[in-house]
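*Asks:* sequence first, then the predicted structure:
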Amino acid sequence: MSVARTLFRLTLLAGALSPGLAHAAGLDGSQLSLLWALPFAGLLLSIALFPIVAPEVWHHHFGKISLGWALAFLLPCALWLDPATAGGVVVHAMVDEYLPFIVLLFALYTISGGILITGNLHGSPVLNTGLLALGAACASLMGTTGAAMLLIRPLLRANDNRRHNVHVVVFFIFLVGNIGGGLTPIGDPPLFLGFLKGVSFAWTFSNMLLPVLTACLILLVVFYLLDSHYYRKEGVLPRDPTPDNARLGIQGVFNFALLAGVVGAVLMSGMWQPGLDLNVLGVKVGIQNLLRDGILLTLAGASLALTPTTLRDANEFNWGPIAEVGKLFAAIFITMAPAIAILRAGPQGDLAALVALVSSADGSPINPMYFWLTGSLSSFLDNAPTYLVFFNLASGDATQMMTEYSATLLAISAGAVFMGANSYIGNAPNFMIKAIAEQRGVPMPGFFGYMGWAWVFLFPLFVLLTLVFFR
């Protein structure tokens, strides 16, 4: 039985346990100890260590291992709490969080895979820096996932004869998969949730503009210097596999219209609020969200039907990366539920000491701590609910957050978006970029190895941003 089928049956079983299950059986974070987060920690360690110590086992069985950690939380939850609570966790995680997440990723991955950028691009420092800058700019227009899936393949082809190309992909994750998406609610899920809570499009753009530009410019300069060093070190490069007479061009251009449809569907679900909900296995789902997901699946289907198979073959398109992300994040959404619940409990939860760090004795917000705590937790937990936890902790009122607590909202927004780059699971595109790069033969660093790159290049940047913007 496949992992996806197992999780689907668990969701149906959970939904059948009782009417209104997801509302009646939420986790009470104030009653949970941190021991309930051990399966989540085990899943993270598995993602980090298995590819190093047992790569073949992980490659063939990562889905089963992920499912095992999900059950390691759900079975004790059903026994020690009650089956309805365990079922409620599955239903909420799958219906309310995972399905919208994976449908959007599926649509962006499928449609962008139908766009082929051809030509004899040579991975010089100037070209690579230009592609990273273009991707960072596109990330706020079509989302970090859309921009990453559109440009990662031509970037890999341009550098397929470089001996040193790992740093190119790592900085691509930094810039295109994360920081570049910080200018608009379309760019990254936390900002979209803020948009749904009432944070205006204009506030996000105007307040995030300087931090995003500062971070991107610094990283682009650092990347150019690093790439130039490796380029000179390599000397005469091996023969470029791309024919010298290959002309620059774009095929599958109609898929750009489908990408625009994806952006439109996402904006529609945020701006159109008819107040009509449907009960899906006990979870209230807004009709605008169901319509959005239906449109996304239709657009993905249109791309599959209209894009010639030869074009996808030339793009070396396959379902491996999206399947890996789908299986891993299904388990991540389930196992992280107790950690999120404990955080939401605030002063009443086992992480009360951590939550207390963001407020001074008189109750005023400590903006640098909001930036670092939101960011640090977003590096490993899903950055969207982490953003909401601290948004609600600071005030929860969008008007107040955009005025009196504007600096606090900026710290929360930047922390959630920027520090998603700290680990492979900090933001969904990270894992997909890694998987595509590895399929193309790039020896990507392991979980901790990648965090080492982030520590060297991002930690000093975040310290600088704290001193400039979040004091």
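*Replies:* Cool, the structure landed. Numbers count the residues shown, from 1 in each chain.

*Asks:* for the rest of this, base every contact and every neighbour count on C-alpha atoms.
*Replies:* OK.

*Asks:* list the contacts of Val263.
*Replies:* For Val263, the contact set (C-alpha atoms under 8 Å, 6 or more residues apart in numbering) comprises Met142, Ile186.

*Asks:* in addition, the following structure is provided for comparison:
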Amino acid sequence: MLGPLVVCLWLLPVASALAQEAPAAEAPATEAVEAEHAPDTSATVAHAEEAAHAAADEHGPRPPVWLVLPFVILLVMIATGPLFYPHHWHHHYPKYAVGLGLFVSLYYIFGLGSTTPVVHAIEEYLSFIALVASLFIAASGIYININAKGTPRNNAILLFVGSLVANLIATTGAAMLFVRSYMRLNKGRLKPYHLIFFIFLVANVGGGLTPIGDPPLFLGFLRGVPFFWTLTHVWFVWLPTVLLILAVFYVIDARNKIESPDPDPSQPLVQIRGAKNFLWVLVIILSVFIDPNVFEWVPDLHELYHIPFGIREIIMFSVAVLAYKLADREALRKNEFTFEPIREVGWLFLGIFATMQPALQLISLFAHDHAEQLTVGMFYWGTGSLSSVLDNAPTYLNFLAAAMGKFGLDVNVPEQVRAFAEASVHPETWFYLQAISIAAVFFGAMTYIGNAPNFMVKAIAEENKVDMPSFMGYVTKYSLPILIPIYFLIYLLFYSGLFPGLDAFFEQLLIR
């Protein structure tokens, strides 16, 4: 677990020492506008375009397209390694992840004279691994045993409950809390599809109702989207999506005629050991809000000391250590806890965060340059398809910035983000935010790397001898044939323009 962190902390001072100092860009002067005069629309749009390109420039110089190749190579190796050369891959994947990541990072430093993308990658990675590792360790100290028979009905209930809980303790927290009890519930009849649908729902789609549920929604909250906006504007898409996925699961699980052991009548329905770790989980969730953008009294360590983490990450890493040291050892034993799943996630995502920076930059520039031509449906598919293989948080933010630029708004101004969400500037803006929010969360289920807990659930399942599908097997056998038809139905109903009466109904219900 410490290996990837050591690499990050080693690379940061190297990047800082080798960086070429760039003169600070002079902020453009703004002219005063009299209150009684209406704003010039063309000037507003032009200013928004300038702000969009300035935001893109903040990520460093434009990288060459070929610099995306290390990211593609790493994805191909993740897809093929466990399938075609498992022994070699298992022993050497950290070297490939770090090697490809270092290649991209050093090219930015030496080839482009910029450390900005490297620093961004380190900051994003540390925030990511702090949340994932702390929730993994804290939740692993809670042993939940459901004294029931593994049936399609009971499984569907657990998946639905897990989907709801994901909005309270994040998809990562819910996945780590329920995955082992879910596997025990299906003892003797556990198949790969059980874990695939668990990833679909608990680890992804379920967390689409609150900013706590998934990182892109929290990023939107930090930018100015009201906390309960997602719940009120997404539930009528979230609920049928969850029910449709559950219906497909029920049909598949009903064909599994193998029976799990009967419940023990002398035992309660639910047994919990290590319940004190719920307090650690609560501390982690609350610490998510300890951010200078939420509370002004929180010191910004990035600005004060130029370090790639904040108070939030310090709390999370501290909780990870304390939760493990003080955990109920019997609960850990019953959960068959090891550090291997978080170790694998830590190394692979270190490489992913480093190598995906060129792709994120190029996508950001493309989205800003073509925002005027992008329809709400294009934003839906664009955000979704890229969230399947890239970090969905920056993907969400890039497309949100582009969508706001269409209406002359700036994603860096909280009041304008709030106006965009509440459609006070234009009656259609909330559809754009809804489409981007839904796509960023839902499409994370398309691949193992689409969202943080996906790969971790896979690793935990494989530790328990479940023969999980390969990267391509997951996509071709499950996500493409099951999720894409459901997501296409969402597109037809809400974003294709084929049912304007439906759009008008919800617009009238929610906006007016």
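*Replies:* Alright, I've got the coordinates. Bear in mind the structure is a predicted one, so any value in this text is a computation, not a measurement.

*Asks:* mind checking the TM-score on these two?
*Replies:* The TM-score (TM-score structural alignment, normalised by the length of the first structure) is 0.88; 446 aligned residues with a C-alpha RMSD of 2.6 Å.

*Asks:* once you drop chain neighbours, what's closest to Phe197 of the second structure?
*Replies:* Phe249 (6.9 Å; C-alpha to C-alpha, 6 or more residues apart in numbering).

*Asks:* the one you found: neighbour count?
*Replies:* The tally of other residues near Phe249 of the second structure (other C-alpha atoms under 10 Å) stands at 21.

*Asks:* likewise for Phe200 of the second structure?
*Replies:* With other C-alpha under 10 Å as criterion, Phe200 of the second structure counts 27.

*Asks:* so what does it match up with in the first structure?
*Replies:* By TM-score structural alignment, Phe200 of the second structure lines up with Phe174 in the first structure.

*Asks:* is it true that its match touches Ala421?
*Replies:* Yes. Counting by C-alpha atoms under 8 Å, Phe174 of the first structure does reach Ala421; the two are 5.3 Å apart.

*Asks:* so which helix or strand takes in Gly81 of the second structure?
*Replies:* Applying DSSP states H and E as the criterion places Gly81 of the second structure in helix 69-84.

*Asks:* mind giving me the packing neighbours of whichever helix or strand comes after that helix?
*Replies:* Going down the chain from helix 69-84 of the second structure, the next helix or strand is helix 86-106, by DSSP H and E. In terms of contacts (3 or more C-alpha pairs under 8 Å, 6 or more residues apart in numbering; DSSP states H and E), helix 86-106 of the second structure is packed against helix 69-84, helix 340-355.

*Asks:* give me the residues contacting the helix or strand following helix 86-106 of the second structure.
*Replies:* Once helix 86-106 of the second structure ends, the next helix or strand along the chain (criterion: DSSP H and E) is helix 116-140. Helix 116-140 of the second structure is contacted from outside by 5, 8, 12, 15, 58-60, 105, 108, 172-173, 176-177, 277-278, 280-281, 284, 308-309, 313, 316-317, 319-320, 323-324, 331-332, 335, 337, 342, 346, 349-350, 353-354, 357, 452-453, using C-alpha under 8 Å, 6+ apart.

*Asks:* next one: stretch 287-295 of the second structure
*Replies:* By C-alpha under 8 Å, 6+ apart, stretch 287-295 of the second structure touches Leu222, Val298, Pro299, Asp300, Gly310, Ile311, Arg312, Ile315, Met316.

*Asks:* cool, and stretch 366-375 of the first structure?
*Replies:* 357-360, 386-387, 390, 407-408, 411-420, 466, 470-471.

*Asks:* so the aligned partner of Ala79 of the second structure in the first structure versus Ser395 of the first structure, what's the distance?
*Replies:* Using TM-score structural alignment as the criterion, Ala79 of the second structure maps onto Ala48 of the first structure. Here Ala48 of the first structure is placed at a distance of 36 Å from Ser395 of the first structure (C-alpha to C-alpha, to the nearest Å).

*Asks:* what does Leu377 of the first structure give?
*Replies:* In terms of C-alpha to C-alpha, Leu377 of the first structure sits 19 Å off from Ser395 of the first structure.

*Asks:* any idea where the strands of the stretch 301-450 of the second structure begin and end?
*Replies:* In the stretch 301-450 of the second structure, no strands are defined using DSSP state E, counting those that start in this stretch.

*Asks:* picking that back up, tell me the contacts of the match of Phe200 of the second structure?
*Replies:* Taking C-alpha under 8 Å, 6+ apart, one finds Ala421 in contact with Phe174 of the first structure.

*Asks:* look at it and tell me its secondary structure.
*Replies:* helix (DSSP: H, G, I helix; E, B strand; the rest coil).

*Asks:* do the same with His164 of the first structure
*Replies:* coil.

*Asks:* what sits closest to it if chain neighbours are left out?
*Replies:* Nearest to His164 of the first structure is Tyr230, by C-alpha to C-alpha, 6+ apart, at 6.5 Å.

*Asks:* surely the one you found touches Arg162?
*Replies:* No. Look at Tyr230 of the first structure against Arg162 with C-alpha under 8 Å: they stay out of range, at 9.1 Å.
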